[in-house]
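[1] Sequence plus predicted model, see below.
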Amino acid sequence: MRIRNHFLRSLGLAATFALTLAAAQATQYPITVTDVSGRSVEIKAEPQRVVVQDGRDLFALALLDREDPFKRMVAWNNILIRSDPQTWAAFQKAWPESSARPIDMKFGDEGQVNLEQLAVSKPDLLIFQVRVRQALEDADLFNRLKTLGIPIILVDTEMEPVVNVPKTVQLIGTVFNREKEAKEFTDFYASHIAAINTAIAGQPKPSVFVEAKAGQKGIDSCCFTHGDVYWGKLATAAGGVNLGSELVKGRTGDVTLETVIAKAPDVFVMTGSPFSNDGSVSPPFGINSDPKKIEAALAVLEQRKGFEHIKAVKDGRVFGLYHQLYASAWNIYAVEYMAKAFYPEQLKALDPDANLHTLISKFTGLPADLPVTFGAKAPTVK
């Protein structure tokens, strides 16, 4: 009896400790947070009606509101339905009712919004990407929303993706009262980035050309790329020297094939998605994608006229990646995949696909056995 009573007391103490720990981790409202742009924002209560400017922030919400990433969303820009209907279908299937509720406002790519439309959805929080801050300031939206009592936080998964993805997830986690879930993911993220940096420290860096949205405009198009943002930053974080950073003046731009050939990249990366526009031959990477179709698309694209003169093609170092990762909190896969492609000897043991499976099964509510192809090596051209 004495042993049994001691056991019950121990259970009681454990339960009390668990409750105390949960209370300590819970967000206490009202709270003032500093968003990724450095703005101070007061959040008076846990948000229940959220507007999301960039639909790819769904990947971040899935890490936090794991039981249902749509539970708070009342309006958004559903980029996925237009740029990757397969991945959108996977989220729809997992949350059929809640995914149908938010209004797709189709915000402008630079953040242009209709304030009257926003007001109709009665939001208590807006989440926007840092890259559209200028458009918001030009429209005096910060002050107008403040007058209405609607807070707006700026996040970033694109401009400084590896630096700001953990900050973004932590910020939204604090605002959403999901600090525990945020920390679980950011710890995972930090440990994987650190492991890459340790493995490749001191190694010569390969030059990399990233053809973003390869094949979206058809078989004859080449070569759209990213500068020192987006895929350029991800390639740099993976230990490469992004050629786009010196070849384009702005965030993005087109580079002639002749220039790419002259630059002799050690590695050539094509990013693709099952874009819905007519004429696209882009590799259809994503959730529920067909690996054979991806391989076929990569083979066709690397055999475009003139590509046989590109150093990376001749050396068999052409790789493909899921395009939407450049704006996704899941971008750790892109960094790991490229790092292994850049440094195959130093990162022999690295398994980006297994780590992606861990991310989805452990940190989201999506099915653990979800078929996903986010990266692939292109067939060697003979």
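    Done, it's in.
[2] drop to CA atoms for contacts and neighbour counts, all remaining ones
    Noted.
[3] next SSE after whichever helix in the chain runs longest?
    Counting residues, the longest helix found in the chain (DSSP state H) is helix 2-25. Where DSSP states H and E defines the elements, the next helix or strand beyond helix 2-25 is strand 31-34.
[4] ok, residues contacting that next one?
    Ser40, Val41, Glu42, Ile43, Lys44, Ala45, Leu171, Val175 (C-alpha atoms under 8 Å, 6 or more residues apart in numbering).
[5] Assign the third one to helix, strand or coil.
    Yep, that's Glu42 we're talking about. strand (DSSP: H, G, I helix; E, B strand; the rest coil).
[6] can you pull the contacts of it?
    Pro30, Ile31, Thr32, Val33, Pro151.
[7] Just send the contacts of strand 31-34 back as TSV, with distance to Leu370 too.
    Compiled in TSV, the contacts of strand 31-34 are given as follows (distance: C-alpha to C-alpha, whole Å):
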residue	distance to Leu370
Ser40	39
Val41	37
Glu42	38
Ile43	35
Lys44	37
Ala45	35
Leu171	28
Val175	29
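[8] Distance from stretch 355-370 to the middle of the chain?
    15 Å (C-alpha atoms, centre = their mean, to the nearest Å).
[9] Can you give me the buried ones in that stretch?
    Asn355, Leu356, His357, Leu359, Ile360, Phe363, Thr364, Gly365, Leu366 (16 or more other C-alpha atoms under 10 Å).
[10] again, but for stretch 118-125
    Quick answer for stretch 118-125 (16+ other C-alpha under 10 Å): Leu118, Ser121, Pro123, Asp124, Leu125.
[11] Closest one of the residues you listed to Pro69?
    Taking C-alpha to C-alpha as the measure, Pro69 lies nearest Leu125 of the buried residues of stretch 118-125, at 15.1 Å.
[12] Take this one as well and set it beside the first:
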Amino acid sequence: MRISQEISTVLGLCIILSSMVASAADFTLGIYGNANLDDTIDDKDMAYVKEVIKGTKAPTNLADANHDGKINDLDEIQIEQIINGTEKEITVIDSANRTVTVMLPVKRIAVGGMEDAVAIRILGAMDRVVAVSEYLLTLDYDRAFFPELQELPSIGSEIDCEAVLAVKPDLLLKYSAKKVEEKNLPGVVILNLDMYRARNTINEMKILGYVLGAEERVQEYIDFCEPIFKEIKEKTAVLPSDKKARVYVEAQGDYVTHTKMGASGYQIELAGGQNIAADMIGGATGWLEVDPEWILTENPDIIVKMAGWNRDNTTAGYETDDFTSMKALRDYILNRPELAKVKAVENGNVEILAYDITYNPDYVISVAYLAKLFYPELFRDLDPVAIHQEYLDKFHKSLGWDVGKHGTFVYPPIAN
């Protein structure tokens, strides 16, 4: 493994070209070999590197496909191998902005969190998982969703390096908030892919797809999600601003909300809503505390409160079939005296949404539910329950889950 936080000066300066070169992409795929800085690696990158070598194109940081500090014929060979799926290693930029080289193929994976476990199942690589976070083995919602992992060894809740080394993984996959000293895991590649902030999820999923040799599977995932996002965007884009749902989203704790960078802030945007805290300045993960008076002043049309994962002492999602906890949480918000004059409370537009379908790569499900909640007339023909079921059947088929019979994902439940 090679890890570098710095690139050569000439190449590093060229990252600013990304907005010009990759104007058609929603993001720049963080893999060395993506020379033209779009959202994939293909023949266009080969052509771009040829132009760089000839001196007719400016170098970009990702044009150095083999990450050796030079752009030459070896980079063309590496890009060709990535395209053909014959590369022996691949260098990526992870969620902690670390440059990481992974030796391929990856055969043994230790998983440090639920979000990454979801991604691995979507990509069809659960048979490579050799150990998992303690949370995946002890928390009710994780146990319900990952029955196939329950007999695997634990690597602890905060990553026990000795436990990781004991299972001899090629790769430790985790989210960046869990800190691990690389020197304590010799021979193990550490890759941070958060998978809980929807704004970055497609990029992270594509990176993992290349790392695991599952590019076709990740494209199936994208092909499922994008038409749903497109339909919602097209239908809500024509709405005048005063007709768009103004939304206050509340995470764990009273009056903790998310900006546009928060874990659920982007879902509000994708569903066509206006997050009233979108442009505020929050913490590193996009959360901030607000005053009830501010909410009263903003007067949102809808309040969305997150539930489950034992946060705010609630159960929701795949761990239960009982709506009692979600109902109690909704009643609690409706009865907050300081919110009595807020439009959403006066009109009873308080919705409870499960974390299970929001804070991981399955977030497309939450977007479908939210669009229906925000604009029931506009999306009269949108059936989020059917979308949810189709998604599970396609990407989590081993669960055999029947959404119509099990789970509590939105309260009040949606009647199509």
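    Alright, I've got the coordinates. Remember, it's a predicted structure, so these values are computed and weren't measured experimentally.
[13] now what about the TM-score between them?
    The TM-score (TM-score structural alignment, normalised by the length of the first structure) is 0.74; 322 aligned residues with a C-alpha RMSD of 3.0 Å.
[14] sorry, back to before: out of the contacts of strand 31-34 of the first structure, which end up buried?
    By 16+ other C-alpha under 10 Å, these give Val41, Glu42, Ile43, Lys44, Leu171, Val175 as buried.
[15] re earlier: want to try JSON lines for the contacts of Glu42 of the first structure, with distance to Arg317 of the first structure as columns?
    Shown next, in JSON lines, are these (distance: C-alpha to C-alpha, whole Å):
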{"residue": "Pro30", "distance to Arg317 of the first structure": "52"}
{"residue": "Ile31", "distance to Arg317 of the first structure": "49"}
{"residue": "Thr32", "distance to Arg317 of the first structure": "48"}
{"residue": "Val33", "distance to Arg317 of the first structure": "44"}
{"residue": "Pro151", "distance to Arg317 of the first structure": "47"}
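[16] Buried among those? Make that a PyMOL selection.
    Paste this into PyMOL to select the buried members of those, with burial taken from 16+ other C-alpha under 10 Å:
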select buried, resi 33+151
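[17] which one of the contacts of Glu42 of the first structure is nearest Asp266 of the first structure?
    The closest of these, once distances to Asp266 of the first structure are taken by C-alpha to C-alpha, is Val33, at 43.1 Å.
[18] so what corresponds to Pro206 of the first structure in the second structure?
    Here Pro206 of the first structure is matched to Ala245 in the second structure, going by TM-score structural alignment.
[19] What distance do you get for the closest residue to that match other than its chain neighbours to Lys341 of the second structure?
    Excluding the flanking residues, the one nearest Ala245 of the second structure by C-alpha to C-alpha, 6 or more residues apart in numbering is Gly273, at 5.0 Å. Here the criterion is C-alpha to C-alpha, to the nearest Å. By it, Gly273 of the second structure lies 21 Å from Lys341 of the second structure.
[20] Between the two, point out the one with more neighbours.
    Between Gly273 of the second structure and Lys341, counted using other C-alpha atoms under 10 Å, the more crowded position is Gly273 (25 against 13).
[21] Could you pull up the contacting residues of that one?
    Lys244, Ala245, Arg246, Val247, Ala371, Phe374.
[22] Let me know the closest of those to Arg199 of the second structure.
    For the contacts of Gly273 of the second structure, the nearest to Arg199 of the second structure is Ala371 (17.0 Å; C-alpha to C-alpha).
[23] which SS class is the aligned partner of that closest one in the first structure?
    Mapped onto the first structure by TM-score structural alignment, Ala371 of the second structure lines up with Ala339. What three-state DSSP gives for Ala339 of the first structure is helix.
[24] Is Ala339 of the first structure in contact with Ile196, as I believe?
    Yes. Between Ala339 of the first structure and Ile196 there is a contact at 7.3 Å, judged by C-alpha atoms under 8 Å.
[25] which neighbours do those two share?
    With C-alpha under 8 Å, 6+ apart, Ala339 of the first structure and Ile196 have common neighbours Ala238, Leu347.
[26] circling back to that earlier point, among the contacts of Glu42 of the first structure, which one sits closest to Pro274 of the first structure?
    Nearest member of the contacts of Glu42 of the first structure to Pro274 of the first structure, counting by C-alpha to C-alpha, is Pro151, at 34.7 Å.
[27] Tell me who's in contact with the closest one.
    Taking C-alpha under 8 Å, 6+ apart as the definition, contacts of Pro151 of the first structure comprise Val41, Glu42, Ile43, Asp124, Leu125, Leu126, Leu145.
[28] Pick out whichever of the residues you listed sits closest to Gly12 of the first structure.
    Distances from Gly12 of the first structure to these, taken by C-alpha to C-alpha, are shortest for Ile43, at 34.7 Å.
[29] Now do the same for that closest one: its match in the second structure.
    With TM-score structural alignment as the criterion, Ile43 of the first structure matches Val102.
[30] Many thanks, we can stop here.
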